[in-house]
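S.K.: Take a look and give me a structure for this.
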Amino acid sequence: MAASVAKTLARIKGSVEEGAYYEAQQMYKTAFHRSKARNQLADALQILQEGAITQLAHGQVTCGVELGMLLIEAYTTAATPADEASVGRLLAIVLAFPPLPPAGSGSGAATSAPSTSAPAASSAGQGSNSPVVDECARFVASAVKWANKGGAIVSARGIHSAFAAYLWRNFGTEGFGRALLHFIRGDDAETFAQALHTCARQGPAEEVDLWLLRALLQVLTTANSHTRMGQLSQARALYDAFTAGLPTPLNTPTAHFAELMLLAVEHVPLSPHAHKMLQCAKQRYGDGVLRRDGQLAGQLERVEASYFGVRRRGAGGGSLGGLLGDLFKSLTEAH
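M.R.: Below you'll find the predicted structure:
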């Protein structure tokens, strides 16, 4: 970075620390456009990243997100490749989202410093459905869209996971529904499993296995033609993390069905009999398991369509042969 740019950033940061958030926002934009006009694109992008992070560090979510969105716009205009450095800037902004107080606790932003700042969303305590979180989610959606379009699918998973962890860390079970949308598209199975365990402990003990099956189906049904194998890897990692975190192994029809369903999906590229394996699991456990939640059957149909190319629920089981049949037999006998 040019020395003059570094000096400018230091001066703007001073304005932020004095509480002149709106003035600082305009200064960041001006510095960005000047560097861009001089074809100093690297400096211009760095200005936006540092500006966004500095504003977020002071609880100014709207200002921070606005600079982050300008960064994505600059990427698009300049046809910036979605490489480690460019995606890393976006991830750094997500990781800088400020802590938020729970609903009803009031604003946590500093407002005492003299300023002519324009109104900005800061740490207003309105829970996970607040406009503040909506602003963060808007940036995350744009960042993920840009990364996916540039082929950085793995990096997009990291952005999803960072935001899911942020929501979970700030809101816990109250924000789990919103965090779930990102957990299932992310790559942090450990934190996802911990969140599921926490939620499950607040409900009936006999529904722990149902939390696992629901989560696996949600991960798998989110897959598209570009993310199918990544979602399968996430489902396997989640299954392993969830079961490893239990005091005793799950020994229920729902848990066995979840395990066999996952094994069947994993065998799709290995054996033409993979769908028959799933049909057998449905015959053995499906009637009782799928009745526990009205959404399970429809989700399972979508898994069959996505991974097995089956558009309608199979009516029959059929026999399995060879190694795959032996595997299914040993698993069902053990259960």
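S.K.: going forward, measure contacts between C-alpha atoms and count neighbours the same way
M.R.: Will do.
S.K.: Okay, strands next: where are they in the chain?
M.R.: Ranges of strands in the chain, per DSSP state E, are 106-107, 124-125.
S.K.: among those strands, which is the most enclosed?
M.R.: Scoring the strands of the chain by mean neighbour count under mean count of other C-alpha atoms under 10 Å gives strand 124-125 as the most buried, with a mean of 20.
S.K.: Grab the nearest non-local neighbour of residue 189.
M.R.: residue 238 (4.7 Å; C-alpha to C-alpha, 6 or more residues apart in numbering).
S.K.: tally of neighbours for that neighbour?
M.R.: By other C-alpha atoms under 10 Å, the residues close to residue 238 number 26.
S.K.: before we move on, back to that, let me know which of the strands of the chain is the nearest to residue 166.
M.R.: Closest of the strands of the chain to residue 166 is strand 124-125, at 15.0 Å (criterion: C-alpha to C-alpha).
S.K.: list the buried ones in stretch 37-57?
M.R.: Going by neighbour count (16 or more other C-alpha atoms under 10 Å), the buried part of stretch 37-57 is 41, 43-57.
S.K.: List of residues touching that stretch?
M.R.: By C-alpha atoms under 8 Å, 6 or more residues apart in numbering, the surrounding residues in contact with stretch 37-57 are 1-2, 5, 9, 13, 16, 21, 25, 28-29, 31-36, 61, 63-68, 70-71, 74, 89-90, 92-93, 96-98.
S.K.: to compare against the first, here's another:
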Amino acid sequence: MAEQSLQGIKRVVDEGAHYEAQQMYKTVHHRYHTKGMLEDSYKILEEGAVLQLATGHLTCGVELGLMLIEAYEKDEVGLTEEACRRVDHMLDGLPEPPTCSSEGSIDGNCKGTEGSKVDEALRLLTAAIKWGHKQGAGAWERRLHDRAARFVWGWQGWSRLALVSAHYAQGSDWQGFASALATCARMGEPCEEDLFVARAVLQVLAWARVDQLADRVSSAQSLLTEYQEDRLLPETPLMHCMQLMIQALNKNSATLFQMLLNKYDASLSRDPSLSHLLQKVEQVFFGAQQTNGFGGMLGGLMQMLAGGAPCS
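M.R.: Predicted coordinates:
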């Protein structure tokens, strides 16, 4: 039954009446949903979103995608293979960056219409990530974070490095993360390279959950290893601190962790953001109490990091 409805609406899209088609998708979805025909109602939104995105109507496609994720939440849809497939199918339709190289949009000048396009697409990506997080998506959620990081990096490059880093830090694509950092390091001041890397390492650790501490320590080391493949790590006290800190966390040694904070205080004090991240790392790994308002990291993602600063 859904196929017949979709064919009818597609004819409207082919005629160029995208707004009318949008209303039809919504109406048919609600009709099926009210009748308890949930799979058909989901299919209508999925296919509608994909078609609108394919024809360049980003806002229409995103709205239908958001409706599908909202329906999943209201219907308490679990993390099924089909549910994930529908979301992935929609996200595959998001616009490709103008330059899909590993170095992203290096000039960082994606503004105006293109900047709005990125923000619009991020609405759908963020909603998908939040739904996956609530479902305990694990590996799938990490893939979504990597997808979001690559999308923003491809469109806006270093100008949104903070947001790119926040997503990569919660993903698992350490090669992609390291490549983005190395690109920014080549563009920035040499004296700041170790700060880029240290922030990234601490972000990976700070986003850890209590059931994945060992995994995140290993991930932080993987990030350093991948960076070393692209560009030699700076020989600075801050980099030595990061390498020793990974060892301290790997040994679950709060004493060694505190010793490192004291020994490398001058280096860690170069950037206030490092102090915030260190407090979160200490809280997550050793149960230390926070002394500021740095809690709620997932909920505060956009507030904390969306306004990423340039690399220089």
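S.K.: What would you report as the TM-score here?
M.R.: TM-score of the superposed chains, computed with TM-score structural alignment, normalised by the length of the second structure, equals 0.79; 281 aligned residues with a C-alpha RMSD of 2.6 Å.
S.K.: if we can go back for a sec, measure the aligned partner of the residue nearest to residue 189 of the first structure in the second structure to residue 176 of the second structure for me?
M.R.: In the second structure, the residue matched to residue 238 of the first structure (TM-score structural alignment) is residue 223. As defined by C-alpha to C-alpha, to the nearest Å, residue 223 of the second structure lies at a distance of 9 Å from residue 176 of the second structure.
S.K.: now swap in residue 22 of the second structure and tell me
M.R.: 36 Å.
S.K.: Kindly report the same for residue 70 of the second structure.
M.R.: Residue 70 of the second structure is 31 Å from residue 176 of the second structure, where distance means C-alpha to C-alpha.
S.K.: more neighbours, the two?
M.R.: Legend: neighbour count by other C-alpha under 10 Å for residue 70 of the second structure and residue 176, higher for residue 176 (20 against 15).
S.K.: mind checking what that one lines up with in the first structure?
M.R.: Using TM-score structural alignment, the partner of residue 176 of the second structure in the first structure is residue 191.
S.K.: can you check residue 139 of the second structure too?
M.R.: Alignment note (TM-score structural alignment): residue 139 of the second structure maps to residue 154 of the first structure.
S.K.: State the number of residues packed around its match.
M.R.: The tally of other residues near residue 154 of the first structure (other C-alpha under 10 Å) stands at 14.
S.K.: repeat for residue 7 of the second structure
M.R.: Other residues close to residue 7 of the second structure by other C-alpha under 10 Å number 11.
S.K.: how close does it sit to residue 65 of the second structure?
M.R.: For residue 7 of the second structure, the distance to residue 65 of the second structure equals 19 Å [C-alpha to C-alpha].
S.K.: Please apply the same query to residue 267 of the second structure.
M.R.: From residue 267 of the second structure to residue 65 of the second structure the distance is 45 Å (C-alpha to C-alpha).
S.K.: Tell me which of these two has more neighbours.
M.R.: Using other C-alpha under 10 Å, the more surrounded residue of residue 267 of the second structure and residue 65 is residue 65, with 29 against 16.
S.K.: I'd say the more buried one and residue 90 touch.
M.R.: Yes - assessed by C-alpha atoms under 8 Å, residue 65 of the second structure is found in contact with residue 90 at 6.8 Å.
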